[in-house]
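Student: Could you work out the structure for the sequence below:
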Amino acid sequence: MTTYGYFMSCEEFTPAELLEQARMAEQAGFRALAISDHFHPWNGEQGQSSFVWSMIGALAQVTSLPVTTLVTCPTVRMHPAINAQAAATSAVLTEGRFRFGVGTGEALNEHILGDAWPDATTRMQMLDEAVQVIRRLFTGESVTHHGNHYTVENARLYTLPATPPPLYVSGFGPQSAALAGRIGDGFVTMQPDADLVGQFRRGGGGDKPVLGGLKVCWDSDRDRAVKTVHRLWPNEQLPGELPQILPTPEHFQQATTLVSPEMTAAAGTFGNDPEEHLRAILAYVDADFDEVYVNQIGPDQRQFFDFYRQSVLPELSGD
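Tutor: Okay, here's the model as predicted:
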């Protein structure tokens, strides 16, 4: 049976707002939480970007739901050993309900210390090695590692959960899906692409979980919802590798001048028609996803949760 969760956007909401969303999500009937891990928002209109590891510690105190990072880049901005320590402590604080989603990241967040932003092939090699380091540290043994990209000297984690958190690997193309199948405990991808899910499963993923997410905008006025999304999240419509290589929110704002309101309206889920929301979610179910996370764009959070509690989640309970 598919799990339906709520996706919290650190780029758009303050820490206090995110904690309140977690409470409302659990009360509305969502069964899991996902949270983004960014240093910058995608653009200035979004306006926030809290530190995900502080947020997870706080979430552990206000909700009993599982929490997954969607996703952390454990390769450049923070060394894999530090990511391993953060993930292990998060698993302890959540009493084993933390799942570590990882990916190759974006220049937007990872270039900030002056490191060169590698090409896609190198980023996947770095992720592969980072996952190896993290898994070794999760054993609680002393780790020394001299690899192509990372060095670890006599590192040992002392605060560990009873069971290491699973590592879910993100990917958006055939090569990354195959990498996720080989090194991951699950697969994260944001489009309901059955072919990509199949590549993950054939590449070693088997029956491991597949996670995805979509952004919606509940509003009593559909046109107003489109305007809200076009103002806050036009970057969702940028093609190809642009989201991975643009380095600053200002560059994203420049690029998204090419995204028209009509493009936004044609690609999203808007308004207060339950059938539209259900169709968008069930596309992931039909593509063989195990977990689907929904993110509400804009300020109408309580109305969104009431709408899903009353009109959407009950229709999904028997899928």
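
Student: Could you use CA atoms for every contact and neighbour count after this?
Tutor: Fine.

Student: what ranges do the strands span in the stretch 1-150 of the chain?
Tutor: Taking DSSP state E, counting those that start in this stretch as the test, the strands found in the stretch 1-150 of the chain are 3-8, 33-35, 67-69, 98-102, 143-146.

Student: quick one more, to check against the first:
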Amino acid sequence: MTSYGYFLSSEEFGPAELVRQARLADQAGFTHLAISDHYHPWNDEQGSSPFVWSVIGALTQVTSLPVTTFVTCPTVRIHPAVIAQAAATSAVLTEGRFRFGVGSGEALNEHILGDRWPSAPERLEMLEEALQIIRRLCTGEELSHRGRHYSVENARLYTVPENPPPILVSGFGPQAAELAGRIGDGFVTMTPDRDLVERFYRSGGAGRPVIGGTKVCWGRDRAAAVRTAHRLWSTQLVPGELAQVLPTPRHFEQAARLVTEEMTGSQITCGSEAEEHAATLRAYADAGFDEVYVNQIGPDQQGFFDFYRTEVLPLLRD
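Tutor: Now for the predicted structure:
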């Protein structure tokens, strides 16, 4: 049976508000939390980018819901030996309810130290090597490693969980889905694509969780909700590989000028029709997803949680 969680947007909200939303999600009946990990927002209208590992620590003080990063790039901006420590500590704080969602990243967040932004095949190769390092360090063993992309010398994590956190690998195409099946403890993808799910299973992922997420904009006035979604998240509809290679929020804003309000309204569920919201999430269940995370766009979070608690989640349970 598919379960439904809330997706905390680090691009749109500061740390205190994210903690508040986690409490509201718990009270509304969501069973899991996911949280994005970005250095920059996608555009200046979103306006936030708190350090996710600090926020995860705060979340553990207000809720016992499981938490998954959605997703972290452990390859360029932060060395895998360092991010392993963050993941291990989060697993300890959550008492084993943390899962480490990882992906190959975007230039938007990862180029900030001036490193060359690698090609997609090289990024996947780096991700595979990084996960080898992270998994070994999360056991508490001392590690020295000399690989193609990373070096580690006499590194040991002294604060580690009883069991290493599961690592879920994100992917949006066939090659990434196959990599997730081969090296991941689960698969993260954002579209309800049964073909990708099946490819993940065939590549070794059978029996492992598939999780995904979507954004909606609840509001009594659908036209106003569409305008809010377009203002804040038209960048989500930038096509092709641009999302991986554009370097700054300014560049995303330029590309998103091609995205109209009509396009936004056709791609993002907006308004207050409960069955429409439920159908959006059911599409993931029908595609074989084990968990679906939903994020409310814009400031009316309380209205969204009340709506989902009383109208949408009951439909999904039925």
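
Student: With both chains overlaid, what TM-score comes out?
Tutor: For this chain pair, the superposition-based TM-score is 0.99 by TM-score structural alignment, normalised by the length of the second structure; 318 aligned residues with a CA RMSD of 0.5 Å.

Student: before we move on, back to that, the strands of the stretch 1-150 of the first structure: which one's closest to F172 of the first structure?
Tutor: F172 of the first structure sits nearest to strand 98-102 of all the strands of the stretch 1-150 of the first structure, at 12.7 Å, using CA to CA.

Student: Next, the mean deviation of that closest one compared to the second structure.
Tutor: When the second structure is overlaid, strand 98-102 of the first structure sits 0.3 Å from its aligned residues on average, using mean CA distance after the TM-score superposition for the first structure.

Student: Could you pull up the residues touching the residue with the largest distance to the centre of the first structure?
Tutor: Ranked by distance from the centre of the first structure (CA atoms, centre = their mean), the top residue is N154, with 31.3 Å. Neighbouring residues of N154 of the first structure by CA atoms under 8 Å, 6 or more residues apart in numbering: 142-144.

Student: cool, L196 of the first structure as well?
Tutor: By CA under 8 Å, 6+ apart, the neighbours of L196 of the first structure are 172-174, 177.

Student: 10 Å instead, please
Tutor: Shown in contact with L196 of the first structure (CA atoms under 10 Å, 6 or more residues apart in numbering): 171-178, 189, 202, 287.

Student: And F289 of the first structure, by the same measure?
Tutor: 1-3, 187-189, 192-194, 197, 209-213, 282-283.

Student: chain center to the longest strand along the first structure, what's the gap?
Tutor: Ranked by residue count, the top strand of the first structure under DSSP state E comes out as strand 210-217. Offset of strand 210-217 of the first structure from its chain centre (CA atoms, centre = their mean, to the nearest Å): 9 Å.

Student: Please state the offset of the next helix or strand after it from the chain centre?
Tutor: Proceeding N to C from strand 210-217 of the first structure, the next assigned helix or strand is helix 222-232, under DSSP states H and E. With CA atoms, centre = their mean as the basis, helix 222-232 of the first structure stands 22 Å off its chain's centre.

Student: Just among the contacts of L196 of the first structure, which is most surrounded?
Tutor: Most neighbours among these, by other CA atoms under 10 Å: A177, with 27 neighbours.

Student: Need the three-state assignment for the aligned partner of L168 of the second structure in the first structure.
Tutor: Per TM-score structural alignment, the equivalent position to L168 of the second structure in the first structure is Y168. Counting by DSSP: H, G, I helix; E, B strand; the rest coil, the backbone at Y168 of the first structure sits in strand.

Student: What segments of the second structure are helices?
Tutor: In the second structure, the helices defined using DSSP state H lie at 15-28, 52-59, 80-93, 107-110, 120-137, 174-183, 194-200, 222-233, 242-245, 249-256, 261-267, 274-286, 301-307, 313-317.

Student: Take the ones you listed and lay them out in a markdown table including distance to V160 of the second structure.
Tutor: As requested, the helices of the second structure are exported to a markdown table (distance: least, CA to CA, whole Å):
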| stretch | distance to V160 of the second structure |
| --- | --- |
| helix 15-28 | 24 |
| helix 52-59 | 15 |
| helix 80-93 | 5 |
| helix 107-110 | 26 |
| helix 120-137 | 9 |
| helix 174-183 | 21 |
| helix 194-200 | 29 |
| helix 222-233 | 37 |
| helix 242-245 | 32 |
| helix 249-256 | 36 |
| helix 261-267 | 42 |
| helix 274-286 | 34 |
| helix 301-307 | 35 |
| helix 313-317 | 36 |
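
Student: So for V292 of the second structure, which of the ones you listed sits nearest?
Tutor: Comparing the helices of the second structure by CA to CA, helix 274-286 comes nearest, at 6.8 Å.

Student: mean per-residue distance, the closest one to the first structure?
Tutor: Mean for helix 274-286 of the second structure is 0.3 Å (mean CA distance after the TM-score superposition for the first structure).

Student: how far off strand 210-218 does that helix point, in degrees?
Tutor: Relative orientation of helix 274-286 of the second structure versus strand 210-218 (axes from the mean of the first three to the mean of the last three CA atoms, to 10 degrees): 170 degrees.

Student: Flag every buried residue along helix 274-286 of the second structure.
Tutor: Within helix 274-286 of the second structure, the residues that count as buried by 16 or more other CA atoms under 10 Å are 274, 277-285.

Student: Which other helices and strands does it contact?
Tutor: Other helices and strands packing on helix 274-286 of the second structure, by 3 or more CA pairs under 10 Å, 6 or more residues apart in numbering; DSSP states H and E, are strand 3-8, helix 194-200, strand 210-218, strand 269-271, strand 291-296, helix 313-317.
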